[in-house]
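# fold the following.
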Amino acid sequence: MALLGYPTRLTIWSREALVIGLAALGGGLFALFDVPAAWLSGSMLAISIVGMARPLPSLRKPWFDATMLLSGVLIGSAATPEALAASARYPGSLAVMFVGLGAIMLTTGAYLRYVARWSWIDSLLAASPGALAAVISVAQAKGANIGRIAVVQLFRILVLVAILPTIMQMTGSSPPGQLPTVVVAGAGDLLILLVSGLAAGLVFERIGVTAPIILGATLASAVLHGAGLVHGTLPQSIQIAVFVLLGASMGGRVAHVKRSEILALFPLAIGGFFVSVAVAFAFAWPAAWLAGVPYASAMAAFAPGGLEAMAMLAFAMGLDPLYVGAHHLARFMLVGLAMPLIVAKLKAEPPKG
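A predicted model of the protein is given here:
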């Protein structure tokens, strides 16, 4: 029996290796041309295109859980003592951001609900500004339509990163600065982060928290970094692997969406992008005044994009990285912790037609 089962296991592993390889190829191609969020967007696009032409197997749950664990460790590493101290220096700006966060989700969610006729759970998850990994994890746990949620979310990130520098230049931002020196955590710190994150995730899973692995890992990483018990983040090679695996997971979901539905998603994604960005930048104006920072810094801090992409964009534009990073970190924590509660009583609707 074992011999009979061996080819099956080998086939599964080989097919998963093919999916990951295709995702890495797409990400590498995008990175070669300096496309924003290259490894994530390129891997997702590659799997989406190939999957629509020929069915590909979805990565199994252990792959997804490992990706969520590493994503949580990576995001939580932004909670350095300096970033937490910066958060304490901008209470007025953070308060405006929290109100703006609710406004973005309500307006963009309402747009998708009443214009696209989506379910509320799909609409709110697609409208969530940033925290993409947490959103996908919640969507997976709730049985939401991950394909169209991922398409709308990733479209917003790509377009935002592509046009935000131009918008900032029009408002008179600071000259481009130097990229920061990334501190890589040592082997001992990495082991502590992974074990602590997994333990917290398993506890969250035990008590029934939605998206437990990424939330547990994020919380554990944030506490350990904030307390100064560990230092540094994941090596770049592991970060790339995380983006490739996440892109492969999302691309696999997109590949299962009907082609007619994908074509219909682009106008909706464009409309949702303008709604969310208009609301975000409207709230960025009073926040900049309260914090005494340039409007360009507030735009980067309030932009409804991913934590990593927006933080790196701030560095590249010579903006205040602590101000921008503190706001995106606080927003991610709020979205990650509140989203499971917001959608807890909502149910995904079965696809129509």
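# going forward, measure contacts between C-alpha atoms and count neighbours the same way
OK.
# list the helices and strands the helix or strand encompassing Ala264 packs on?
Assigned by DSSP states H and E, Ala264 belongs to helix 259-291. Using 3 or more C-alpha pairs under 8 Å, 6 or more residues apart in numbering; DSSP states H and E as the contact test, the elements touching helix 259-291 are helix 91-114, helix 146-171, helix 295-302.
# to compare against the first, here's another:
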Amino acid sequence: VTAFLAAVPGGFQTMIAIGEDTNADLRKLSIIHSTRILVIVFSVPLWIQFSSDADLGQAIPAAASLAAVSLKEALILLVCGAAGYWGAKRIGISGASIIGPMLANGALHMLGLAEARVPVVFINAAQLVIGVHIGCQFAGITARELASTVTIASGYALLLMAGAGVFTYLVVWATGINIFAVALAYAPGGQPEMNLVALVLNLDPAYVALHHLLRVIIIVFGAQFVISRLVRAKARKSG
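Alright, predicted model coming up:
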């Protein structure tokens, strides 16, 4: 289970949530996915910076303020999130705390029933809690274990990028789409950063965002399918 969740190219928080529900090694999951994201977020923009004249330093994320969200919109987000979590938990979806609210709010926004965005203060608070929780998993880790895991994770990230690079050139050759747009869309991680770089380069951010959204959706549902079978196989073996 740990090996599979660590090999999934995306959905850091989702994989951690699923790993917690399936008793996976959260320490190794955290190190591997953190390393993957670090390598990708550092390498892809650096390559674009040296391959173009764009100043990537001007990328500034747009975020909703607390005052911009009405009480009605806030209640919709909260109720939908709670209902999504409850529904996912009832169905038995691993990582229900993230996947349930994500699917419920995503459906609500796609149907046009809600337009509110979560204020950045709550996003930062949630990331802080997740970061602290993940950091606690590193208690007792040895330098040798950390170094070996980071080395393996770095090699894995480079293999992912090599595969993404091959498909990037194939798509550019077949369609003529801007190579930077395709590279950002096919990057196996770092969705917010890739979207920001697309904005700075005056590329279509929707093209990049859609590819990353599809990647995450496929990963979430695919992981559920595989994990359920791995858990059952593990239970049969131990029983």
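# how about the residue mapped onto Leu265 of the first structure from the second structure, what does it touch?
Taking TM-score structural alignment, the alignment pairs Leu265 of the first structure with Thr149 from the second structure. Each residue near Thr149 of the second structure by C-alpha atoms under 8 Å, 6 or more residues apart in numbering is listed here: 28, 31-32.
# any chance of the residues you listed in CSV, plus distance to Val79 of the second structure and neighbour count?
Formatted as CSV, the contacts of Thr149 of the second structure follow (distance: C-alpha to C-alpha, whole Å; neighbours: other C-alpha atoms under 10 Å):
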residue, distance to Val79 of the second structure, neighbour count
Lys28, 34, 22
Ile31, 33, 20
Ile32, 34, 25
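# what's the distance between Gly163 of the second structure and Val1 of the second structure?
Distance of Gly163 of the second structure to Val1 of the second structure, given as C-alpha to C-alpha, to the nearest Å: 23 Å.
# so between these two, which is more surrounded?
Higher neighbour count among Gly163 of the second structure and Val1: Val1, with 19 against 14, using other C-alpha atoms under 10 Å.
# so that one makes contact with Ala233?
No: using C-alpha atoms under 8 Å, Val1 of the second structure makes no contact with Ala233, being 10.4 Å away.
# which neighbours do these two share?
By C-alpha under 8 Å, 6+ apart, no residue touches both Val1 of the second structure and Ala233.
# give me the neighbour count for the equivalent of Leu230 of the second structure over in the first structure.
Counting by TM-score structural alignment, Leu230 of the second structure lines up with Leu346 in the first structure. As a burial measure, Leu346 of the first structure scores 13 neighbours (other C-alpha under 10 Å).
# OK, contacts around Leu346 of the first structure?
Contact analysis of Leu346 of the first structure by C-alpha under 8 Å, 6+ apart lists 120-121.
# swap the cut-off to 6 Å and go again
The contact partners of Leu346 of the first structure, taken as C-alpha atoms under 6 Å, 6 or more residues apart in numbering, number zero.
# I'd guess it is in a helix, am I close?
No: under DSSP: H, G, I helix; E, B strand; the rest coil, Leu346 of the first structure sits outside any helix and is assigned coil.
# hang on, the earlier thing: distance to Leu329 of the first structure for the helices and strands packed on helix 259-291 of the first structure - can I get that in TSV?
Shown next, in TSV, are these (distance: least, C-alpha to C-alpha, whole Å):
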stretch	distance to Leu329 of the first structure
helix 91-114	11
helix 146-171	16
helix 295-302	10
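# which one, of the ones you listed, ends up nearest to Tyr6 of the first structure?
Smallest distance to Tyr6 of the first structure across those (C-alpha to C-alpha): 31.9 Å, for helix 146-171.
# give me the buried positions along that closest one.
Using 16 or more other C-alpha atoms under 10 Å as the test for burial, helix 146-171 of the first structure gives 146-158, 160-161, 164-165, 168.
# mean deviation, it versus the second structure?
Following superposition, helix 146-171 of the first structure is found to deviate from the second structure by 1.6 Å on average (mean C-alpha distance after the TM-score superposition for the first structure).
# so that helix versus helix 259-291, what angle?
Per axes from the mean of the first three to the mean of the last three C-alpha atoms, to 10 degrees, the angle that helix 146-171 of the first structure makes with helix 259-291 is 40 degrees.
# in the second structure, what residues pair with the next helix or strand after helix 146-171 of the first structure?
Per DSSP H and E, the first helix or strand lying C-terminal to helix 146-171 of the first structure is helix 187-206. The alignment of helix 187-206 of the first structure onto the second structure (TM-score structural alignment) spans residues 71-90.
# one more: stretch 106-116 of the first structure?
Using TM-score structural alignment, none of the residues of the second structure align to stretch 106-116 of the first structure.
# ok, and what's touching that stretch?
Residues outside stretch 106-116 of the first structure that contact it (C-alpha under 6 Å, 6+ apart): 123-124, 127, 272, 275-276.
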